[in-house]
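J.: fold the following for me, if possible:
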Amino acid sequence: MEQAETLFREGVLSHLDQLETLSHNLAVKQERSLREAEALQEKRAAILQLKKERDELRTKVTRQEEQIRALSVKAEGSRPQGPNTKKALLGLKLEGVTGMMEALWFTGISGKKTDHGMCFCLSTAFEGHYLGSYYIEVNNLERPQIGRHCIPVVIPLAEISAAHLQTSLKKFLSLLFDHINAFAGRKYQADRLQDSPGACAPGTLQKNSLHTVLAFSYNVTRHGQNLLFSAKLLYRDVTAVLPTEALVTCPENVESAQEAASSHSSLFRRMPLHKALESLAKEEESPSFS
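T.: This next block holds a predicted model:
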């Protein structure tokens, strides 16, 4: 009888310890969620302010473009063009480019005048981490031409240039930046996965040069059982940093593994890769009372 009572007390105490651990973990998660909500609110306020400033700059650029068109039409109707008219046109174009750069500065694009035109700097970043800068020269602003550059060969520069450089320098730069920044973001996630011990099974990481296909295997413990999952992430949108499709499989023919594979697939599509794997690791650490 005494032995049974002792076992009962130990079982109750063990269960209370588990409940206390769970309560502590929930309190930590709630505090972290509160801090994240406050930080998110501050970021939203900053974004609204930046959008306001961006809209003001866009209005300024539009007004300058209208002045350029008006003066161009006037010059066309009163040939031959004198040096003062040409100088005024060039001055307005440079002023328009300067205004455009002020508007694009908020997106990571900056530039400066050169003897032949403009040199633009495309600064890439992902989740607040600066990843690197790429430079491209655009010569002859009246009939823009690509000069020297260090754009990665995997970026379709010729295609983007042929489609937009002559008609809209702003659209050309914006689209080029979208391609480069997304490429840098995908590469950052793949490199971080490769450099993080235990994040994936050794020797399983595969990727292409544009980082639009990423395959790897990883281990997850569920209900005391170690399961090996294989993931293949597809980025069909080359201007995106999150995959459009995530194929996750597990060779173990158990219902819990198949349910987990579906959940992991959704997680990889919604979160950056390292955060998704960190979330899976936290799930392993959470106490289970089933």
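
J.: going by C-alpha atoms from here, please, whenever you check contacts or count neighbours.
T.: Noted.

J.: which ones are touching residue 216?
T.: Residues in contact with residue 216 (C-alpha atoms under 8 Å, 6 or more residues apart in numbering) are 200, 201, 204, 205, 206, 230, 231, 232.

J.: which SS state does the nearest residue to the fourth one once chain neighbours are set aside fall under?
T.: Read it as residue 205. Setting aside the residues directly before and after it, residue 205 is nearest to residue 216 in space (C-alpha to C-alpha, 6 or more residues apart in numbering), at 4.4 Å. The three-state label given to residue 216 by DSSP: H, G, I helix; E, B strand; the rest coil is strand.

J.: next: the one 10 residues further on.
T.: Under three-state DSSP, residue 226 falls in the strand class.

J.: I'd say it and residue 218 touch.
T.: No. Applying C-alpha atoms under 8 Å as the test, residue 226 and residue 218 come out as separate, 10.3 Å apart.

J.: closest one of the contacts of residue 216 to residue 149?
T.: residue 206 (29.0 Å; C-alpha to C-alpha).

J.: residue contacts, the closest one?
T.: Residue 206 touches 214, 215, 216, counting by C-alpha under 8 Å, 6+ apart.

J.: closest one of those to residue 17?
T.: Closest to residue 17, out of all of these and judged by C-alpha to C-alpha, is residue 216, at 37.5 Å.

J.: so where do the strands sit in the chain?
T.: 109-113, 117-126, 129-139, 145-149, 206-207, 213-222, 225-234, 245-249 (DSSP state E).

J.: show the contacting residues for residue 232.
T.: By C-alpha under 8 Å, 6+ apart, the neighbours of residue 232 are 213, 214, 215, 216, 246, 247, 248.

J.: ok, so what distance separates the closest residue to the second one other than its chain neighbours from residue 160?
T.: It refers to residue 214. Counting by C-alpha to C-alpha, 6+ apart, residue 214 lies nearest to residue 207, which is 4.6 Å off, once chain neighbours are set aside. Residue 207 sits 24 Å away from residue 160, going by C-alpha to C-alpha, to the nearest Å.

J.: ok, residue 262 to residue 219 distance?
T.: Counting by C-alpha to C-alpha, the gap from residue 262 to residue 219 is 15 Å.

J.: which one of these two is surrounded by more residues?
T.: residue 219 (17 against 14; other C-alpha atoms under 10 Å).

J.: contacting residues around that one?
T.: 200, 201, 226, 227, 228, 229 are the contacts of residue 219 under C-alpha under 8 Å, 6+ apart.

J.: so which bits of stretch 64-79 are buried?
T.: The neighbour-count check on stretch 64-79 (16 or more other C-alpha atoms under 10 Å) flags 64, 65, 67, 68, 71, 75 as buried.

J.: now show me the structure for the sequence below, then we'll compare the two:
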Amino acid sequence: MEGASTKGVLSHLSLLEVQARSRKTQPQQPSRVKELKAKVEALLTQRDQLRAEIETHKNLKKLRASMDKRCTQEEEEEEEEGMDEDSENSKLLRLMARHTQLKDLLHAHHVIGGYNVIKTRQGKGMCVSLATAYEGVYLETYNLEIDVKPTVRISRHDVPPFIPLNNLAEQSSLQTDIRTLLDPLSQHLNAFAGRKQQLKLVKELHKSVVVMESNVLCSLLVLMFTVPKEKTLVLCSLDYTDRTRCLPTRVHFKCDDKELPDSPEWKKHRSLLMETPVHKALITMRKMGNIV
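T.: Prediction:
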């Protein structure tokens, strides 16, 4: 009997405990409902924002497409005149589209190494300009017109024929990275422009030095010096076998005095001509009193 009464008491206590717990949870239900309502409102607000962003993105995409299709200045002027009648939202969208367009252009300019590029044939091609310079002076600019569709290929150019453009194109990854062509080509062109400019400066600054021979690529240069004391004539040959550099890879002296080319002083001159631009090296040789 005692065991049965004990079980009855325990059951009653369990029931009281369950009822007490339910009473504690009941006051919390309104706050839980309030929390869920706030969450629903937040999700609805987020949904509306996403819808607005999607709509804005669609409008920007349409505007970018229309901007990219502009081919003439007249079309651009007509579009600017039409903007006066647009709403404030339309003007803002156009400004945002223009901003993204400029960002894309800057990114592309960075990707291709800072080369000047303009689109041709309604985006099916592009024209790349490669400027050359030497000692801070801009010289000639060369242009390549490149088809990008259906495959990337050079269609027209004004690169001199003695520059190995076709070989450089074959050795490059033109279909995936155009800089693998533009960088070495620019190096060849700048080296050629530098050698050509050095030859020009030799003629302008050193009237007593006679240019006996030079070629179109300026990869070979033969000069004649006059040694002041003996009035000996010296032929100096400069060979630029590395066409990507402005300095010669070989310097050779020849004169009637067989011992002069191998003298310590003229060995220094040989090293000087291989390490210094020729027009500057000649100034040093003149100051040393070895040439007129």
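
J.: of the contacts of residue 232 of the first structure, which is the nearest to residue 150 of the first structure?
T.: Closest to residue 150 of the first structure, out of all of the contacts of residue 232 of the first structure and judged by C-alpha to C-alpha, is residue 213, at 23.5 Å.

J.: tell me the contacts of the closest one?
T.: 207, 232, 233, 234, 235.

J.: skipping its backbone neighbours, what lies nearest the aligned residue in the second structure for it in space?
T.: Using TM-score structural alignment, the partner of residue 213 of the first structure in the second structure is residue 220. Closest residue to residue 220 of the second structure apart from its sequence neighbours, by C-alpha to C-alpha, 6+ apart: residue 239 at 4.9 Å.

J.: what lines up with that neighbour in the first structure?
T.: Under TM-score structural alignment, residue 239 of the second structure pairs with residue 234 in the first structure.

J.: equivalent analysis for residue 49 of the second structure, please.
T.: Match for residue 49 of the second structure (TM-score structural alignment): no aligned residue.

J.: what secondary structure does residue 49 of the second structure sit in?
T.: helix.

J.: state the distance from it to residue 99 of the second structure.
T.: Counting by C-alpha to C-alpha, the gap from residue 49 of the second structure to residue 99 of the second structure is 22 Å.

J.: these two touch, right, residue 89 of the first structure and residue 71?
T.: Yes. Contact criterion C-alpha under 8 Å: residue 89 of the first structure and residue 71 qualify, at 7.0 Å.

J.: which residue sits closest to the most centrally placed residue in the second structure, ignoring its sequence neighbours?
T.: Centroid check for the second structure by C-alpha atoms, centre = their mean gives residue 113 as the closest residue, at 1.4 Å. Using C-alpha to C-alpha, 6+ apart and skipping the chain neighbours, the partner closest in space to residue 113 of the second structure is residue 179 (7.1 Å).

J.: show me what the one you found lines up with in the first structure.
T.: By TM-score structural alignment, residue 179 of the second structure lines up with residue 170.

J.: ok, that match - how many residues close by?
T.: Counted with other C-alpha under 10 Å, residue 170 of the first structure comes out at 16.

J.: how near is it to residue 28 of the first structure?
T.: Residue 170 of the first structure is 46 Å from residue 28 of the first structure, by C-alpha to C-alpha.

J.: hang on, isn't the residue nearest to the centre of the second structure packed against residue 177?
T.: No. Look at residue 113 of the second structure against residue 177 with C-alpha under 8 Å: they stay out of range, at 11.1 Å.

J.: okay, and the common contacts of those two?
T.: With C-alpha under 8 Å, 6+ apart as the test, residue 113 of the second structure and residue 177 reach no residue in common.

J.: quick check: longest helix of the first structure.
T.: Ranked by residue count under DSSP state H, the longest helix found in the first structure is helix 2-76.

J.: can you give me the helices for the second structure?
T.: Going by DSSP H, the second structure shows helices at 2-25, 29-68, 73-82, 88-111, 165-171, 179-205, 264-275, 278-287.

J.: mind checking how far stretch 35-50 of the second structure is from the chain centre?
T.: 45 Å (C-alpha atoms, centre = their mean, to the nearest Å).

J.: repeat that for stretch 162-179 of the first structure.
T.: So, by C-alpha atoms, centre = their mean, the centroid of stretch 162-179 of the first structure is 19 Å from its chain's centroid.

J.: what's the answer for stretch 184-198 of the first structure, then?
T.: With C-alpha atoms, centre = their mean, you get 13 Å for stretch 184-198 of the first structure.

J.: give me the contacts around it.
T.: Counting by C-alpha under 8 Å, 6+ apart, 124-126, 131, 199-200, 205, 211-212, 214, 241-242, 272-274 sit against stretch 184-198 of the first structure.

J.: could you do stretch 91-98 of the first structure as well?
T.: Contacts of stretch 91-98 of the first structure (C-alpha under 8 Å, 6+ apart): 61, 64, 65, 67, 68, 141.

J.: same question, stretch 276-290 of the second structure
T.: 198-199, 201-202, 205-206, 227-228, 246-247, 269, 272-273, 291-292.

J.: out of the contacts of residue 213 of the first structure, which is nearest to residue 164 of the first structure?
T.: Of those, the one sitting nearest to residue 164 of the first structure (C-alpha to C-alpha) turns out to be residue 235, at 23.7 Å.

J.: contacting residues for the closest one?
T.: Applying C-alpha under 8 Å, 6+ apart, the residues contacting residue 235 of the first structure are 211, 212, 213, 241, 242, 243, 244, 245.

J.: ok, of those, which one's closest to residue 54 of the first structure?
T.: residue 241 (23.5 Å).

J.: measure that closest one to residue 154 of the first structure for me?
T.: Taking C-alpha to C-alpha, one finds residue 241 of the first structure at 16 Å from residue 154 of the first structure.

J.: quick one: map residue 275 of the first structure onto the second structure.
T.: With TM-score structural alignment as the criterion, residue 275 of the first structure matches residue 280.

J.: neighbours around its match, how many?
T.: Using other C-alpha under 10 Å: residue 280 of the second structure sits among 15 other residues.

J.: cool, and residue 276 of the first structure?
T.: Residue 276 of the first structure: 18 neighbours (other C-alpha under 10 Å).

J.: now do residue 210 of the second structure
T.: 15.

J.: for residue 49 of the first structure, same thing?
T.: Applying other C-alpha under 10 Å, I find that residue 49 of the first structure has 12 neighbouring residues.

J.: count of neighbours near residue 230 of the first structure?
T.: With other C-alpha under 10 Å as criterion, residue 230 of the first structure counts 18.
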